[in-house]
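K.L.:
With the input below, show me the fold.
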Amino acid sequence: NMNKGNYTAVTEFFLMGLSHYPGLLLALYVLCLSMYLVILLGNSMLIIVIILDSRLHNPMYFFLGNLSFLDICYTTSSIPQMLIIVMSERKSISFLGCAMQMVISLGLGSTECILLAVMAFDRYVAICNPLRYTIIMSKRLCAQMASWTWITGFLISLVQTLLALINPFCGNVIDHLSCEILALLKLICGDISLNVLIITIGSFIVLIPPLLLILFSYIFIISTILKINSSEGRKKAFSTCSAHLTVVILFYGSALFMYMKPKSKDTKTSDELIGMSYGVITPMLNPIIYSLRNKEVKGAVQKFLIRSKYFKRM
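P.N.:
I've put the predicted structure just below:
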């Protein structure tokens, strides 16, 4: 352990991610800003359509609305701050700001992992127990599942963040564009084995059981779909799942790639870009995937657009 003199009382952090590439930063700024606007637009529209169209008042769209709301919050917790940092000379964020950003982005990331599993369970009940679907997936159960998803995600995140921030820091320059917990741990003086353990346990809780639940749900779903006699019926059953499956593969693929691969010193830039891909690209694609893969959403969106055009003319 280092002697007491080296500890710095940290009141702010400097986010220096990608600062060696000033040319890349401008391109990144334009890209992130446009993606962020697409995320806000796409997800808000999906939420509005789900609320307004009574045909979409069922568990699948209730959870999809949660997912869209989560994606708006998730990107809002990091992108605007990141855009300010990229363009400012003094790339600093207050200690409290950094703590808030970490709690929120970790909490929402964890919540999304669990929510995707809840959505898989919903598809499983819909396809494997269609006659009992409305009884099993009651409004009350859906509300409970949704709220426990958010609570669990944020509890895990709070524990991880608090344990990271109570440590003394030997510096305050984070080599990342946002307050990312793994980047922050590199600044802690002394022993971080407890932090690494807690983060590993946390990642395990939000990645492995949900993934297994999704996997088993889909094994049952696919075997049920294969038993359907008519090809039309098979196509309809699969189309309600394919959107969810696409989102799962995108989200978990990048998350697992990011956290499970061994850390090496020279892959920092690629790390940051992968981190961004699952922080920005998945939320952007979710509404697109769901609207394209889903006749009901497509119909509702068209109805919504026609209605707003009609109101404009009046």
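
K.L.:
only C-alpha atoms for contact and neighbour calcs from this point on.
P.N.:
Will do.

K.L.:
list the buried ones in the host helix or strand of Gln144?
P.N.:
Using DSSP states H and E, Gln144 falls within helix 139-165. Within helix 139-165, the residues that qualify as buried are 142, 145-146, 149-150, 152-158, 160-161, 164-165, counting by 16 or more other Cα atoms under 10 Å.

K.L.:
I have a second one here; can you model it like the first so I can compare?
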Amino acid sequence: MEGSNGTFVTEFFLMAFHVFPRFTILLFVVCLVIYITCITGNMIIFLLIQFDVTLHSPMYYFISVFAILEILFVSIIVPKLLDILIAGGNRISFAACFLQLYCAAATGIVECYLLTVMVFDRHLAITNPLRYLVLMSQWRAQLAIFPWVVGLVSAIIPTIFTVTLQFCGPNQIDHFFCDLAPLQNLACSDSYISNLVTSITATFAVLLPFIAIIGFYINIIITVSKIKSAEGKYKAFSTCSSHLIVAGLFFSTGIIVYVGPNGSDYDKFFALIYKVFIPLLNPFIYTLRNTDVKMAFFRTFMGFKVKNIKA
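P.N.:
Purely as a prediction, here's the structure:
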């Protein structure tokens, strides 16, 4: 760790939830169960959509992409957290730390923009139903790729500005994964520019899609309010309800963690909800509230035909 100009950090120590040693085993069990359930649930959703022809529509196509994203999203964070909790594997190399930082930031941005694409899909289906299938057959692939391009490119910028800071002193990260604010707080050099770039990127990555989603939903509400029949209104809103719950949970915690003031003592607890608990809920939200998915599940895994299941 000694260099010609001083001492330089070659590894970090993730402190995770060290202030709660009595709850380490309990937290490990909870996180392990959540991780297994999240992976299994999202994989089931992906397989159902791939193999059941009744789910071969643009809406479910985006849900299948979202399911794979959720698997990646939790797999970047949770395995290392489990290692810390059960084996005390707090050490992480400098390179591995910044790789985790980049991957976590990239998948987070991808999720923000994919949720925006998903509400755009519902917006188009409700406001322009006659041209919906024609337009989506042309744009579906491009719309699915767009969030990945934005996320993978955007995450590079704050990562570069953070990795080029000088880390020559403390190397204990008060978090359960390598995140931007905790790392910037450890830097020996001035991190003002890095903090500024992170704030701008967070605004672009979180607030911009959040505002777009609100705009789409306002237009959806206006369009649905013009439908005369109560059944028609319910059918239109029901196609958006699952997405609205997922987006609401994801953005509310994401804004608190990344757009609010940095360095809060509660950041890692909000991040635990944002990174671990919310991805667990998504498979249940998209299955328990969706009649088509429930019917596909029974057809595929239970081996019998189901004529009707009440939502």
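
K.L.:
one step back: elements contacting the helix holding Gln144 of the first structure?
P.N.:
Judged by 3 or more Cα pairs under 8 Å, 6 or more residues apart in numbering; DSSP states H and E, helix 139-165 of the first structure is in contact with helix 59-87, helix 95-128, helix 181-185, helix 193-227.

K.L.:
Relative to the second structure, what is the average displacement of the third one?
P.N.:
Average distance, helix 181-185 of the first structure versus aligned residues of the second structure after superposition (mean Cα distance after the TM-score superposition for the first structure): 1.0 Å.

K.L.:
What residues sit buried inside that helix?
P.N.:
For helix 181-185 of the first structure, the buried set under the neighbour-count rule, 16+ other Cα under 10 Å, comprises Ile181, Ala183, Leu184, Leu185.

K.L.:
coming back round to it: after the helix holding Gln144 of the first structure, next one along is what?
P.N.:
That would be, after helix 139-165 of the first structure and using DSSP H and E, strand 173-174.

K.L.:
tell me the average deviation of that following strand from the second structure after fitting.
P.N.:
For strand 173-174 of the first structure, the mean deviation from the second structure after alignment is 0.9 Å (mean Cα distance after the TM-score superposition for the first structure).

K.L.:
Show me how far that strand is from its chain's centre.
P.N.:
Distance of strand 173-174 of the first structure from its chain centroid, counting by Cα atoms, centre = their mean, to the nearest Å, is 24 Å.

K.L.:
Which other helices and strands does it contact?
P.N.:
By 3+ Cα pairs under 8 Å, 6+ apart, strand 173-174 of the first structure packs against strand 12-15.

K.L.:
Against the second structure, what's the mean shift for the strand it packs on, could you check?
P.N.:
Mean for strand 12-15 of the first structure is 0.9 Å (mean Cα distance after the TM-score superposition for the first structure).

K.L.:
Which SSE is immediately downstream of that strand?
P.N.:
Heading C-terminal from strand 12-15 of the first structure (DSSP H and E), you reach helix 22-52.

K.L.:
Now find how far off-centre that next one is within its chain.
P.N.:
14 Å.

K.L.:
do stretch 85-101 of the first structure as well
P.N.:
21 Å.

K.L.:
First-to-last residue distance for that stretch?
P.N.:
13 Å (Cα to Cα, to the nearest Å).

K.L.:
got a list of contacts for that stretch?
P.N.:
Residues from elsewhere that reach stretch 85-101 of the first structure, judged by Cα atoms under 8 Å, 6 or more residues apart in numbering: 10-16, 25-26, 29, 77-78, 161, 165, 177-179.

K.L.:
ditto for stretch 26-45 of the second structure
P.N.:
With Cα under 8 Å, 6+ apart, stretch 26-45 of the second structure has contacts from 64, 67-68, 70-71, 74, 78, 82, 85-86, 276-277, 279-281, 283-284, 293.

K.L.:
Going by neighbour count, which of those residues are buried?
P.N.:
Buried among those (16+ other Cα under 10 Å): 64, 67, 70-71, 74, 78, 82, 85, 276-277, 279-281, 283-284, 293.

K.L.:
got the buried residues for stretch 8-22 of the first structure?
P.N.:
Phe13, Phe14, Leu15, Met16, Gly17, Leu18.

K.L.:
Going by distance to Leu256 of the first structure, which of these wins?
P.N.:
Using Cα to Cα, Gly17 comes nearest to Leu256 of the first structure of the buried residues of stretch 8-22 of the first structure, at 21.5 Å.

K.L.:
Just confirm that closest one contacts Val173, I think it does.
P.N.:
No - applying Cα atoms under 8 Å, one finds Gly17 of the first structure not in contact with Val173, separated by 9.3 Å.

K.L.:
Contact partners for Ile192 of the first structure?
P.N.:
Leu185.

K.L.:
hmm, try it at 10 Å
P.N.:
Shown in contact with Ile192 of the first structure (Cα atoms under 10 Å, 6 or more residues apart in numbering): Leu163, Ala164, Asn167, Leu185, Lys186, Ile198.

K.L.:
Please apply the same query to Val19 of the second structure.
P.N.:
Val19 of the second structure neighbours (Cα under 10 Å, 6+ apart): none.

K.L.:
now the one 3 residues further on
P.N.:
Residues counted as contacts of Arg22 of the second structure (Cα under 10 Å, 6+ apart): none.

K.L.:
Distance check, it against Leu81 of the second structure.
P.N.:
On the measure of Cα to Cα, Arg22 of the second structure and Leu81 of the second structure end up 16 Å apart.
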